[in-house]
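Peer 1: coords please:
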Amino acid sequence: MPSDPNVSYTVLRANSVHTHEAEIKKSRFLALLKRVDSEAAARAFIAETKAQYRDARHHCSAFLIGPTRETGRSSDDGEPSGTAGMPMMQALSAHKVPSQRDQQFQGDLSDICAVVVRWFGGVKLGAGGLVRAYSGSVAAALETAPLRTRMRSRSLTVRLAHADAGRVEDDVRTAGFTVLPTRYEADAAVLTLAVPDRELDVRHALDTVTSLTAGQYIPRPGSVDWHDIPLR
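Peer 2: Next comes the predicted model:
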């Protein structure tokens, strides 16, 4: 089913900067992507990039923030109006992970800031060439970027006997659920599932775990939080 922005969307892996570099008609283009959680964080990354590559002529940028992409900004940073920042924004908005392409769903990438640094090589690219260079740099970087699903999750905890923990965890993973790191206490192993925070998903998880353990262990619904999980 299509992703629900109130429950999940696609993000870049945290705590890293992903890059892609290309030369186009003697100009050097360096695209940098970073996970951000606020406009202030995006602007800080843009400022850091400008300081790091101060010898470049342009530092064009675009960012999208929030599950529904409620915040978005772009900058041409001296390039002709509409030839850099907005094409970069469109590349971010249009990106789809493989499962979205296969099922013809819309992309939902967010919480991301892109900066494309340009060192002018002496050959003018023209408006069309600039649009292709800036949007293409972002699109190329995204193709190899480490992406994750950001999911609003309801935690379900199951207290297990130590002897049963490995088997039950394997069964739950095989059933397709996201399992967070198991916590081992003196008298029990605490298995935690992260389930999409929708009533049907929570009920399905409760019923499945109860069935897998033949009613021996009953999950307990817990708090709601956002978690990064591998793409599916």
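Peer 1: CA only for contacts and neighbour counts going forward, please
Peer 2: OK.
Peer 1: Quick one: residues contacting T19.
Peer 2: Residues in contact with T19, defined by C-alpha atoms under 8 Å, 6 or more residues apart in numbering, are L30, A31, L32, L33, A141.
Peer 1: go with 6 Å
Peer 2: With contacts defined as C-alpha atoms under 6 Å, 6 or more residues apart in numbering, T19 is in contact with A31, L32.
Peer 1: before we go on, could you also do this sequence so I can check it against the first one:
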Amino acid sequence: MSSMLHTLAAPYQHSEDIRKSRFLAHAAPVTTPQQALAYVQEVSDASATHNCWAYRIGQDYRFNDDGEPGGTAGRPILQAIEGQGIDRVVVVVTRWFGGIKLGAGGLARAYGGTAAECLRLAERTPIVAMARLGVHCDFADLALMKARLKDLGAAFEQEAFDAEGVTLQLSVPADRMVEVKARIVDISRGRSEAFLLDS
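Peer 2: Model prediction:
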């Protein structure tokens, strides 16, 4: 596997003035296309000339030129995301036209460059591969189970109670899965065993 992918720690913005046009990039971490599109709507400025954008979430990506000539805006923004090794991110570059035409090459450099610089300056955080586990435990073990697994980086997604106890669904860092499974057996004195869920 190549170097670890990163996402943004928080939304970030960066602006550049290029031959009298103002370019403002907004970038934010996202985990779903719906989130990405909602962010595009949130930061787009209706009074601007163009709001061009791109997002990448794993294998899923989309980009939009918002009326700029094809290939001069959305794709360069996507290439900036890929070039910076960022995933699970959306970037919107808003342009206010200043009267000087930039030409196709100039536009691509302006959109791609503003997006790349925004991502370069933003604080990043590594994307940790997570695995999803299910476990059934006794009521008596529940509080301890949750406290101990939280220490190992587990995030609890849901719990379902039944007559015998509770079934937990959790996501854990993939590289700690063996440790988490051992901890579950330990806490429950062998009565509970984790099983892998489809993510």
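Peer 1: which residues in structure 1 form helices?
Peer 2: Under the criterion DSSP state H, structure 1 carries helices at the ranges 39-52, 85-94, 98-102, 126-143, 162-174, 199-212.
Peer 1: Just say which of those is most tucked in.
Peer 2: Taking mean count of other C-alpha atoms under 10 Å as the contact definition, the stretch among these with the greatest mean neighbour count is helix 85-94, which reaches a mean of 22.
Peer 1: and the one helix or strand A140 of structure 2 maps to, which residues are buried?
Peer 2: Taking DSSP states H and E as the criterion, the element that holds A140 of structure 2 is helix 139-151. By neighbour count with 16 or more other C-alpha atoms under 10 Å, helix 139-151 of structure 2 contains the buried residues F139, D141, L142, M145, K146, L149.
Peer 1: Just give me the closest of those to I184 of structure 2.
Peer 2: The shortest gap between I184 of structure 2 and any of the buried residues of helix 139-151 of structure 2 belongs to M145, at 6.9 Å (C-alpha to C-alpha).
Peer 1: Enumerate every residue touching the closest one.
Peer 2: Contacts for M145 of structure 2 (C-alpha under 6 Å, 6+ apart) come out as none.
Peer 1: Matching A46 of structure 2 against structure 1, which residue comes up?
Peer 2: Using TM-score structural alignment to pair residues, one finds that A46 of structure 2 aligns to R54 in structure 1.
Peer 1: What is the burial count for its match?
Peer 2: Applying other C-alpha atoms under 10 Å, we find 12 other residues in the vicinity of R54 of structure 1.
Peer 1: In contact with it, which residues?
Peer 2: Contact criterion C-alpha under 6 Å, 6+ apart gives no residues in contact with R54 of structure 1.
Peer 1: again with the one 10 residues further on
Peer 2: L64 of structure 1 makes contact with T71, G72, S110, D111, I112, according to C-alpha under 6 Å, 6+ apart.
Peer 1: Tell me the residue in structure 2 aligned with it.
Peer 2: Here L64 of structure 1 is matched to R56 in structure 2, going by TM-score structural alignment.
Peer 1: Enumerate every residue touching W226 of structure 1.
Peer 2: So W226 of structure 1 contacts M151, R152, S153 (C-alpha under 6 Å, 6+ apart).
Peer 1: if we go to 8 Å?
Peer 2: W226 of structure 1 makes contacts with R150, M151, R152, S153, as judged by C-alpha under 8 Å, 6+ apart.
Peer 1: which residue is nearest the middle of structure 2?
Peer 2: Note on structure 2: the residue nearest the mean C-alpha position is R88, at 2.8 Å, using C-alpha atoms, centre = their mean.
Peer 1: Please name the nearest non-neighbouring residue to that residue.
Peer 2: What sits nearest to R88 of structure 2 in space, not counting adjacent residues and going by C-alpha to C-alpha, 6 or more residues apart in numbering, is I57, at 4.2 Å.
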